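In: Quick check, what structure comes out for this input:
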Amino acid sequence: MTNKMKIVELEIAGHDWKSLRCGCGRSAAHLAGDLLTLARAQSHSDVDRVALDDHVMVPPGLLVEPALPVVSVALAALADETSPKARFTFLKTLLVLAGGGEGQTFELDRQGRDLPVECAAAAQSGIWLLYREVFSGPTMGAASYAYEILTLIDDDEERLDRVRIAAGARLSEDLR
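Out: The predicted structure follows:
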């Protein structure tokens, strides 16, 4: 094992994926490999081979059990050495999960869980990684997604406004 992807590997290994019910109906054990593949992806085609949507949420956008550990893995990917395309994909996924999707499945309701709130709280633990991404992310898309996530999880409106102004052209026009 090389030093690359060490943080992501450690985070993936810290979750009991096989005990989680995946959005595809199987155990989420296969997600560990998919997430590592995504984190290691170097090209658009490598990234495109990994689809998370039907695994962390089900139509019409309801979060399922693996969503919470995927938030932690996405944050680990931001702290690790991931390619620009992989970072963008992790940020895009994190935006949906931190925003709570369209809610959660009935099964989670019956368990008394509030997965959208849990995902937002987990994303909040990576707040400074997201601020770093706004200012040093590899693309405008990555910086913009990071800023959008921050608007969901950071209650400090004054800081968000200062960051928006300071980031300027690093953010997409609709966020400036």
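
In: CA atoms for contacts and neighbours, from now on please.
Out: Fine.

In: what's around G100, how many residues?
Out: 22 (other Cα atoms under 10 Å).

In: Assumed it was part of a strand.
Out: No. G100 is assigned coil when assessed by DSSP: H, G, I helix; E, B strand; the rest coil, not a strand.

In: Now do the host helix or strand of R159: which elements does it pack against?
Out: R159 is part of helix 157-167, with elements assigned from DSSP states H and E. Contacts defined by 3 or more Cα pairs under 8 Å, 6 or more residues apart in numbering; DSSP states H and E place helix 157-167 against helix 140-153.

In: Could you also give me the structure for this second sequence? I'd like to compare it with the first:
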Amino acid sequence: MRLVEMEAARQDWKGMLCGCGGSAEHLARDLLRLAGEGTDAESARRGLDLPELCRNVAAQGLWLLYGEVMANRSLVGAGTAFEILTVVEPDRARLHRVRELAADWLPVCCRTGLCDDDLWALDR
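Out: I've put the predicted structure just below:
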């Protein structure tokens, strides 16, 4: 849980635009709430799968993530959005095409496929 809190604190949530039209500041609270729910023993007994829940929530913002990659506002923003897409995007051909189009402003790990989550794709 402390790792999730630390990672959430590193992000500039106020500076990010959310699909709701406001800042993404509320997403940090939502993420932390889901991480407490997903790690306690009672939730595990109920079969709550935190990674799957997070994938489903992130997949709802698929086009926002693509928008962030293609906007080329910052290397960190584009890279983070692309890394999330490697986990939640089921259309691998679309993902590879965006990688080609955005290669000039993506971090090396995203350009080369080092950040791809192919294990998740194989689980599907």
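
In: Quick check: TM-score for this pair?
Out: TM-score of the superposed chains, computed with TM-score structural alignment, normalised by the length of structure 2, equals 0.61; 98 aligned residues with a Cα RMSD of 3.8 Å.

In: just to revisit the earlier point, now what about the helix holding R159 of structure 1, what contacts it?
Out: Residues from elsewhere that reach helix 157-167 of structure 1 (Cα atoms under 8 Å, 6 or more residues apart in numbering): 134-135, 147, 150-151, 154, 171, 175-176.

In: Neighbour count for those - can I get that in CSV?
Out: Formatted as CSV, these follow (neighbours: other Cα atoms under 10 Å):
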residue, neighbour count
V134, 27
F135, 21
Y147, 26
L150, 24
T151, 15
D154, 15
L171, 24
L175, 14
R176, 15
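
In: which one of those sits closest to L31 of structure 1?
Out: Nearest to L31 of structure 1 out of those is L150 (Cα to Cα; 25.7 Å).

In: can you pull the contacts of the closest one?
Out: 127, 130-131, 160.

In: what's the answer for I153 of structure 1, then?
Out: Contacts of I153 of structure 1 (Cα under 8 Å, 6+ apart): 98, 120-121, 123-124, 127.

In: again, only using 10 Å
Out: For I153 of structure 1, the contact set (Cα atoms under 10 Å, 6 or more residues apart in numbering) comprises 98-99, 119-127.

In: Of these, which are reproduced in structure 2?
Out: Using both residues aligned by TM-score structural alignment, their matches' Cα atoms under 10 Å, structure 2 keeps these contacts from those: 119-127.

In: Going through the residues you listed, which ones are buried?
Out: Among those, those buried by neighbour count (16 or more other Cα atoms under 10 Å) are 119-120, 122-124, 126-127.
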